[in-house]
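Novice: Coordinates for the following, if possible.
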Amino acid sequence: QNFFFFNDTATTEIYTLSLHDALPIFNEVYSLLKLQIEEINQAKKIYQMIAERSNLVVAVFDEEKNLIYANSLWKNLMDDKSLSSFLSLMDSKDLEKDESFEFCLKTKSGKEVCFSFEIIPIKEYSLYYLVIGYDVSYFKERVEQLFDIATKDQLTGLYNRVYLKDVIKRIFELVKRGQNYCLLFLDVDYLKEINDQFGHLIGDEYLRGVAEVIKKNVRAEDIPVRWGGDEFLLILRADIEGAQKVAERILQEIKKIRIKANGKEVVGSVSIGIIKIEPDRELEELLLKVDQALYKAKFEGRGVIKVLS
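Specialist: This next block holds a predicted model:
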């Protein structure tokens, strides 16, 4: 049997090889192909080993978004529901760009974890998408912790002066757009007497009790602040009537606070001043006005709510 080989010169020449002569060539080609396949498989094993032993979530999708490879971390995290959500998020992205985005999901234990993902398009014979993600939950938690340290009072967990001064500008903008906001100024009655008679630890416990009552009676959009010492501020998204109702609930619940100390019961109250927040004002103006409302409440006997228009 003869085999024909054509060269690509202008003058076509035909070479013939017998089977006996062709076999060594075929064997050499086969050996080369076999070696290349072994090298590819070896490289594949190395890449899979790297993917398995890294702290990264790794997956590969084909052009139709079919999952063709996933490392163990991916498999442990992504159930069918999470995968469906992830694919929907992929569909909303421009996958021709190396684009990173954040994706949060709940683990089997119920804990929420967040990952920063990068999708890298790979164009060879076909289009593939290499997806790499790393856990950013720790960094998010640290950011939240640092935010709390910077903006919250350590004793009560309420916001502090720094946060109020930062957020008040946004409140003024909302008031300009027609939303109703009120400012409440709460002062703990007789805190000095509590500290003198029972000690500052009991006084601090009482302040924490007051803060818990305030937290329980506000919504997510409201801003409770420990202004300092025995003073609290509360920005409520409400008109005067709504603010009075909240203030009354807080007043009555604080009267129910009971703390045991030295065989005695610590009982206290708060006085509350209320004003409506007007646009185009400075924080100092609001504080001066609400302080006047609080002074009138104190003057009328403490444990009283006073509105100043």
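Novice: CA only for contacts and neighbour counts going forward, please
Specialist: Noted.
Novice: Now do the same contact list for residue 57.
Specialist: 51, 71, 73-74, 131-134 (CA atoms under 8 Å, 6 or more residues apart in numbering).
Novice: just checking, which of these belong to strands?
Specialist: With strands taken from DSSP state E, the overlap with these comprises 131-134.
Novice: For ChimeraX, write the selection for the buried entries among those residues.
Specialist: To isolate the buried ones among these in ChimeraX, judged by 16 or more other CA atoms under 10 Å, type:
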select :131,132,133,134
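Novice: any chance of the ones in strands among the contacts of residue 57 in JSON lines, plus distance to residue 105?
Specialist: Listed next are the ones in strands among the contacts of residue 57 as JSON lines, based on distance: CA to CA, whole Å:
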{"residue": "131", "distance to residue 105": "16"}
{"residue": "132", "distance to residue 105": "16"}
{"residue": "133", "distance to residue 105": "13"}
{"residue": "134", "distance to residue 105": "13"}
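Novice: Would you confirm that residue 211 contacts residue 154?
Specialist: No - the criterion here is CA atoms under 8 Å, and residue 211 misses it with residue 154 at 11.7 Å.
Novice: out of the two, which sits in the busier spot?
Specialist: residue 211 (21 against 13; other CA atoms under 10 Å).
Novice: Please name the nearest non-neighbouring residue to residue 230.
Specialist: Excluding its sequence neighbours, the residue lying closest to residue 230 (CA to CA, 6 or more residues apart in numbering) is residue 188, at 5.3 Å.
Novice: Hmm, that neighbour is touching residue 233, no?
Specialist: No - assessed by CA under 8 Å, residue 188 is found out of contact with residue 233, at 11.6 Å.
Novice: So for those two, which residue has more residues nearby?
Specialist: More crowded of residue 188 and residue 233, by other CA under 10 Å: residue 233, with 27 against 21.
Novice: so how far is residue 30 from the more buried one?
Specialist: According to CA to CA, to the nearest Å, residue 233 and residue 30 sit 83 Å apart.
Novice: do residue 14 as well
Specialist: Distance from residue 14 to residue 30, by CA to CA: 24 Å.
Novice: And this one, please, so the two structures can be compared:
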Amino acid sequence: MLLNILDNLTIGIILLDDMFRVKYLNEYIRKLMDREKVENLTGIGKTFGELLQCKNTELEVECGTEKSCKSCDVNIFLKKVLKSDSLDEEELVSITNQMKFKFDGNFEIKGKKIILEKEEYVQLEVYEVTKIKELERDLLEKAKTELKLNTILNTTEDLVFYLDSEGRIQYLNTAYANFIGKPYSEILGKKELDFFPAEMAIKCLSNNEQALTKGDYFEEEKFGDNWFSTFKGRVELENNEVGILAMIRDITKYKEMGFELEEKAYKDSLTGLYNRNFYEDKLRMLYLENIETPCSLMVLDIDNFKSINDTYGHISGDEVLKKLSSILKICIRKDDYLIRMGGDEICILIFSEISAAQDIAERIFKNLEKLRELEQADKVAFTVSIGVVEKKGYESLDNLCERADKALYSAKESGKSKFIIN
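Specialist: You can find the predicted model right below:
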């Protein structure tokens, strides 16, 4: 049974006695060399050097000539193996100090002394160097690639890390270590929940599960004063290991640029209120998303605004618009929307019952009255009229605006400087 095992190995096994005579060759060696001559040499007192000469007649050259005698090289090697004294009192003992030498340029041999039934033997293991070199080359290329990749990952400002299927951190780059504020050794093998507050840790567990079972996870969110984008994706490694590759990027400056562009696109430069573009692009969608929520709309304009412009000039008219906008901003609630539709027409969208809109209208008139009392006589005094409506069922925003315009017209017709609820 043991011989069958040895014959099926993918390395060569040669057993020599203390005189370096061949006692055993496994099937790998028999296939490697001339089988007929090998069979004739085995067990009949021929040395390993003579076995090599069966393969190449140049090996018959004696020592001391210009050519190197490989059989002598072999004998030197074998003697070094036998002289090793690092043996245990076992029936079969491996030598820890193994010698190596090249064999026909394509193979490498390792030798070790063994004890069989108190007799010393040399066991040779023959490895095909070509395969070993290919493996070493592949490993070297892989190491170079990993080194290059690691260098790239450690120079990026993005936080990059790898989690195993249990959520333990198995790789992290320098940026992630700096973000956590601990050395690598204190982070590797730990979980995200070991470093983050409970609320954030629960979110990490949730998005890890999503990445592993439902597909990639991506989100933009704000922590403190900064905005971050988080990506987590499932990866399968060569050893069939499943894990999560994660990257977190600080996108604060991009968000701020986006906010600035949005500010220019959707804000009125004179008053700082939202403009008509916001109404068309954002407010319509917002209205539909909250179609089940109670909603009220106010539409107002400045009484006799054309006369103010004609009498005092457009600069004074602009000042009136600015003052009105300032008053409106302090009268509405945090979640209400102020939009300058054009000219002096302004609408206020309120996601609440009509009573909230009525309270806002009353605050507007109260604060405008205070403004007139405080301002000097040479300042342009102005009043406003307001139309207020409440959404009915699944009424469209356009229809709601149309009804609010009618309410505003009624306020104008009934004397101005008032609000009417329709």
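Novice: Which neighbouring elements make contact with the helix or strand harbouring residue 243 of structure 2?
Specialist: Using DSSP states H and E, residue 243 of structure 2 maps to strand 242-250. In terms of contacts (3 or more CA pairs under 8 Å, 6 or more residues apart in numbering; DSSP states H and E), strand 242-250 of structure 2 is packed against strand 159-164, helix 198-213, strand 226-236.
Novice: what range in structure 1 matches the shortest one?
Specialist: So the one you mean is strand 159-164 of structure 2. Aligned by TM-score structural alignment, strand 159-164 of structure 2 falls on residues 57-62 of structure 1.
Novice: Kindly list the longest helix within structure 2.
Specialist: helix 129-155 (DSSP state H).
Novice: Against which helices or strands is that helix packed?
Specialist: Checking 3+ CA pairs under 8 Å, 6+ apart, helix 129-155 of structure 2 ends up next to strand 107-116, helix 174-180.
Novice: How far off centre is the first one?
Specialist: In other words, strand 107-116 of structure 2. Computed by CA atoms, centre = their mean, to the nearest Å, the separation of strand 107-116 of structure 2 from the middle of its chain amounts to 50 Å.
Novice: ok and that strand relative to helix 129-155, angle-wise?
Specialist: 110 degrees (axes from the mean of the first three to the mean of the last three CA atoms, to 10 degrees).
Novice: Tell me which stretches of structure 1 form helices.
Specialist: 19-53, 72-77, 80-91, 137-151, 161-176, 191-198, 200-216, 240-255, 283-299.
Novice: For residue 182 of structure 1, find the nearest of the ones you listed.
Specialist: Among the helices of structure 1, the nearest to residue 182 of structure 1 by CA to CA is helix 240-255 (6.6 Å).
Novice: Tell me the buried residues in that closest one?
Specialist: 240, 243-244, 246-247, 250-251, 253-254.
Novice: Same check on stretch 81-91 of structure 1?
Specialist: Those would be 82-83, 86, for stretch 81-91 of structure 1 by 16+ other CA under 10 Å.
Novice: cool, and stretch 244-263 of structure 2?
Specialist: 244-251, 263.
Novice: circling back to that earlier point, now do the strand holding residue 243 of structure 2 against helix 198-213, angle only.
Specialist: 130 degrees.
Novice: Strand 242-250 of structure 2 vs structure 1, average distance?
Specialist: Comparison of strand 242-250 of structure 2 with structure 1 after fitting gives an average deviation of 3.6 Å (mean CA distance after the TM-score superposition for structure 1).
Novice: ok, residues contacting that strand?
Specialist: Strand 242-250 of structure 2 is contacted by residues 157-165, 208, 211-212, 226-237 when judged by CA under 8 Å, 6+ apart.
Novice: Please check these and keep the buried ones.
Specialist: 158-165, 208, 211-212, 227-235.
Novice: need the contact list for residue 187 of structure 1.
Specialist: 230-232, 270-272, 294.
Novice: how close does it sit to residue 27 of structure 1?
Specialist: To residue 27 of structure 1, residue 187 of structure 1 is 95 Å away according to CA to CA.
Novice: again with residue 51 of structure 1
Specialist: Distance from residue 51 of structure 1 to residue 27 of structure 1, by CA to CA: 36 Å.
Novice: now swap in residue 241 of structure 1 and tell me
Specialist: Taken as CA to CA, the span from residue 241 of structure 1 to residue 27 of structure 1 is 94 Å.
Novice: Kindly report the same for residue 155 of structure 1.
Specialist: Taking CA to CA, one finds residue 155 of structure 1 at 82 Å from residue 27 of structure 1.
Novice: Over to residue 123 of structure 1?
Specialist: In terms of CA to CA, residue 123 of structure 1 sits 32 Å off from residue 27 of structure 1.
Novice: go on, residue 103 of structure 1?
Specialist: Taking CA to CA, one finds residue 103 of structure 1 at 52 Å from residue 27 of structure 1.
Novice: Looking at these two, which is more packed in?
Specialist: Taking neighbours as other CA under 10 Å, residue 103 of structure 1 and residue 27 compare with residue 103 leading, 17 against 11.
Novice: tally of neighbours for the alignment partner in structure 1 of residue 417 of structure 2?
Specialist: Per TM-score structural alignment, the equivalent position to residue 417 of structure 2 in structure 1 is residue 303. For residue 303 of structure 1, the tally of surrounding residues (other CA under 10 Å) stands at 20.
Novice: Which residues are in contact with residue 303 of structure 1?
Specialist: 189, 251, 269-272, 297.
Novice: Tell me the one of these nearest residue 216 of structure 1?
Specialist: residue 251 (12.4 Å).
Novice: Now the closest one. Nearest residue, chain neighbours left out?
Specialist: Using CA to CA, 6+ apart, the nearest residue to residue 251 of structure 1 is residue 270, at 6.5 Å.
Novice: For residue 307 of structure 1, grab the count of nearby residues.
Specialist: Residue 307 of structure 1 has 20 nearby residues by other CA under 10 Å.
Novice: go on, residue 143 of structure 2?
Specialist: 12.
Novice: do you know how far it is from residue 382 of structure 2?
Specialist: Counting by CA to CA, the gap from residue 143 of structure 2 to residue 382 of structure 2 is 78 Å.
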